[in-house]
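# A predicted structure for the sequence below; I have some questions about it.
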Amino acid sequence: MSLSPAVAHRRRPLAAAALLSAGLLVTGCADTSAPAPAPAAGAARDGGSHAGKSAPQPFAARAERAVPDGIPGLGPRTRKLIPESARQAVVVTGEGHDANRAGVVLYTRGAEAGWQPAGASWPAHNALHGWSDNHQVGDLRSPEGVFGLTDAGGRKADPGTRLPYDRGSAFVAPGTGFDGEPLAGAFDYVVAINYNRRPGTSPLDWTRPLGAGRGGGVWFHVDHGGPTHGCVSLPEQRMKELLRWLDPAKNPVVVMGDPSWLGR
């Protein structure tokens, strides 16, 4: 898959001490029980876009142009959760409800062909205990659902994403993971998953619309060789490809969960 870089949007770096809680530094994933202070003023930027509405068509014309879903493993309920405006989908399929390994496939949706894969499956890690459709702080499960992807950031320079990108030294995860692996570099590149967060802000923004008890800080980030606290992790090269591929004009979403949940 060839992924061409685009002009990046950058946010001003945020102070590490003001934005990361002790829990974030210890866990290696940004899902913690205590909220951190809000980001500095000016950190939020609008990372989304809204496609113009087309003129209404007669029902018969709409029916003739109907296209198949094209994403294997998704049941009718899950398909309905994907917004009509979405033209990019990152599908994360766990190996099982309690498994911490998954596969990630990128899909694009065209007017005629419907959803088509943009490449092969990538290996990934998810949370230590698997998945939950009612994620809570400390359950060590990744949230199941369909969520927007509007904001990115990391310790390293923007690799060429079209998403707003917040670079700063606050993206650091010292210590070790569940398998004793070092967490250094896990937050070199991140994409915020819009679960219990405010879209259009830095991934470090600690606003929790559902309340602190429902967790948050769920990201795509660089894989450190073991399960996460709630995030989805990919090899560093794949993270850079994902960042370059995501296009806010196509309203990208992530569809994530175990096979049983996805197939409903």
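Sure, I can see it. Numbers count the residues shown, from 1 in each chain.

# make it CA atoms for all contacts and neighbour counts henceforth
Fine.

# do you know how far the residue most central in space within the chain is from Trp219?
The residue lying closest to the centre of the chain (CA atoms, centre = their mean) is Ile193, at 3.3 Å. According to CA to CA, to the nearest Å, Ile193 stands 5 Å off from Trp219.

# coming back round to it: you'd agree the residue nearest to the centre of the chain is up against Gly230?
No: Ile193 is not in contact with Gly230 according to CA atoms under 8 Å; the separation is 10.7 Å.

# what's the overlap in contacts for these two?
Applying CA atoms under 8 Å, 6 or more residues apart in numbering, one finds that Ile193 and Gly230 are jointly contacted by Val218.

# against Trp261, how distant is Thr150?
24 Å.

# hey, where'd the helices end up in the stretch 151-264 of the chain?
236-245, 259-262 (DSSP state H, counting those that start in this stretch).

# comparison target, given below:
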Amino acid sequence: MSVHKGAPALLSVGALCAALLLSGCASTTPPTPTTSAAATPAGDAGSEAVPHRPAAGPPGRAANSLSSAPAPAPRLPGVGPATQALVPDDTTQALVVTGATADDNLSTATLYARDPVGRWTPTAGPWPTRNALRGWTSDHHAGDLRTPIGVFRIGDAGGRLPDPGTRLPYDQDEEFAISGTGFAGEPLEGSFDHVVAIDYNRVPGRTPLDKERPLGSEKGGGVWIHVDHGGPTQACVALEREALRELIRALDPARDPVVVMGPTPELTR
């Protein structure tokens, strides 16, 4: 029996979903695809009796004009204020996966880290990625062949092969084995040699194989980051094997990592 431990908190964004476990990113019967401030100094104690008066600005300029407003907090590159607001305050590591449009099944992923002053800088990637056959959705249902849009924690890993050196809890299990063919007729074998579970409709802190679906089975589940098999997925995000191994080694649970994923028009809001 596999042992799986450690668990970051669950983060759900909007109404999202993914495909069923193990079959969630693999199908042997392809459907017809669609197109793809700085505070004012208090002064010395000896100056208490002198009332403070703000320094005069240029004539006609209000004291609280934009020129005196504090700078906005840094955002992840390519991410708008609404999406950034969904990133937890304690998160300092984020994988951003973006597609050009809502119907694209090709995307790009870059790993970012936040420094002590709040700036986000790339630390790995960009990597080419694939997502679901029909693109993206903010209201995913099982079988819709779209990848959920949103911000989700990523804190549990596993696979058929041994741990490649991650700091995440890792469940090695033969149940990650898969066979059959994908939407382009490509073999699916090896797709789950390594996976990272995306905390969409799952209980964090458990093996990616866990089948509990807090939102209900109709909302899907088993949404993973896994090995690219050469074609679009049912709901997951797929990276080339070595890129995925690099990502798994880089993810640090102490940094509360998340994945921010969706088409550019949605993420830039």
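That came through, no problem. Owing to the predicted nature of the structure, the values given are computational and were not obtained by experimental measurement.

# against Leu74 of structure 1, how distant is the residue nearest to the centre of structure 1?
Distance from Ile193 of structure 1 to Leu74 of structure 1, by CA to CA: 19 Å.

# cool, and Gly263 of structure 1?
5 Å.

# the more surrounded of the two?
The neighbour comparison of Gly263 of structure 1 against Leu74 (other CA atoms under 10 Å) goes to Leu74, with 20 against 15.

# I'd say the more buried one and Asp258 touch.
No: look at Leu74 of structure 1 against Asp258 with CA under 8 Å: they stay out of range, at 10.6 Å.

# isn't Thr91 of structure 2 right next to Pro253, touching?
No: counting by CA under 8 Å, Pro253 is not a contact partner of Thr91 of structure 2; they are 9.7 Å apart.

# higher neighbour count, these two?
Pro253 (21 against 16).

# which residue in structure 1 aligns with that one?
Aligned against structure 1 by TM-score structural alignment, Pro253 of structure 2 finds its counterpart in Pro248.

# what about the aligned residue in structure 1 for Pro162 of structure 2, how many neighbours?
Using TM-score structural alignment, the equivalent of Pro162 of structure 2 in structure 1 is Ala157. Using other CA under 10 Å, Ala157 of structure 1 has 14 neighbouring residues.

# again with Val254 of structure 1
Neighbours of Val254 of structure 1 using other CA under 10 Å come to 21.

# you'd agree it is up against Val92?
Yes: in this structure Val254 of structure 1 lies within contact range of Val92 using CA under 8 Å: 7.3 Å.

# can you give me the end-to-end span of stretch 115-122 of structure 2?
Start-to-end, stretch 115-122 of structure 2 (CA to CA) is 11 Å.

# contacting residues around that stretch?
Ala73, Pro74, Arg75, Leu76, Pro77, Thr92, Thr110, Leu111, Tyr112, Ala113, Arg114.

# can you do 6 Å?
Pro74, Leu76, Leu111, Tyr112, Ala113, Arg114 (CA atoms under 6 Å, 6 or more residues apart in numbering).

# of the residues you listed, which belong to strands?
Residues of the contacts of stretch 115-122 of structure 2 located in strands (DSSP state E): Leu111, Tyr112, Ala113, Arg114.

# the second one matches what in structure 1?
Matched by TM-score structural alignment, Tyr112 of structure 2 corresponds to Tyr107 in structure 1.

# just give me the match in structure 2 for the residue nearest to the centre of structure 1.
Using TM-score structural alignment, Ile193 of structure 1 pairs with Ile198 in structure 2.

# contacting residues around that match?
Ile154, Val223, Trp224.

# so what's the aligned partner of the second one in structure 1 closest to, chain neighbours aside?
Meaning Val223 of structure 2. Structural alignment (TM-score structural alignment) places Val223 of structure 2 against Val218 in structure 1. Excluding the flanking residues, the one nearest Val218 of structure 1 by CA to CA, 6 or more residues apart in numbering is Cys231, at 4.8 Å.

# any idea how far the aligned residue in structure 2 for the one you found is from Val96 of structure 2?
Matched to structure 2 by TM-score structural alignment, Cys231 of structure 1 sits across from Cys236. Distance, Cys236 of structure 2 to Val96 of structure 2, using CA to CA: 14 Å.

# Leu247 of structure 2 too?
12 Å.

# now the angle from the longest strand seen in structure 2 to helix 241-250?
In structure 2, with assignment by DSSP E, the single longest strand is strand 120-130. Orientation of strand 120-130 of structure 2 against helix 241-250 (axes from the mean of the first three to the mean of the last three CA atoms, to 10 degrees) gives an angle of 140 degrees.

# in strand 120-130 of structure 2, which residues are buried?
Neighbour-count burial for strand 120-130 of structure 2 flags Trp120, Pro122, Ala124, Pro128, Thr129, Arg130 (criterion: 16 or more other CA atoms under 10 Å).

# cool, stretch 173-181 of structure 1 as well?
Buried-residue list, stretch 173-181 of structure 1, by 16+ other CA under 10 Å: Ala173, Thr176, Gly177.

# quick one: residues contacting the first one.
Taking CA under 6 Å, 6+ apart as the definition of contact, the neighbours of Ala173 of structure 1 are Leu25, Gly28, Leu183, Ala184.

# how about it, what's its partner in structure 2?
Match for Ala173 of structure 1 (TM-score structural alignment): Ile178.

# and if you look at Asp205 of structure 1?
Using TM-score structural alignment, Asp205 of structure 1 lines up with Asp210 in structure 2.

# so who does the counterpart of Asn131 of structure 2 in structure 1 touch?
Mapped onto structure 1 by TM-score structural alignment, Asn131 of structure 2 lines up with Asn126. When contacts are counted by CA under 6 Å, 6+ apart, Asn126 of structure 1 is found next to Asn100, Arg101, Pro227, Thr228, Cys231, Val232.

# leaving out chain neighbours, which residue sits closest to Thr181 of structure 2?
Pro187 (4.5 Å).

# now do Leu210 of structure 1
Leu210 of structure 1 sits nearest to Asn196 (CA to CA, 6+ apart), 5.7 Å away.

# for Pro68 of structure 1, same thing?
What sits nearest to Pro68 of structure 1 in space, not counting adjacent residues and going by CA to CA, 6+ apart, is Gly114, at 6.0 Å.

# helix, strand or coil: sort out the residue nearest to Gly215 of structure 1 when sequence neighbours are not counted for me.
Excluding the flanking residues, the one nearest Gly215 of structure 1 by CA to CA, 6+ apart is Val137, at 4.6 Å. The three-state label given to Val137 of structure 1 by DSSP: H, G, I helix; E, B strand; the rest coil is coil.
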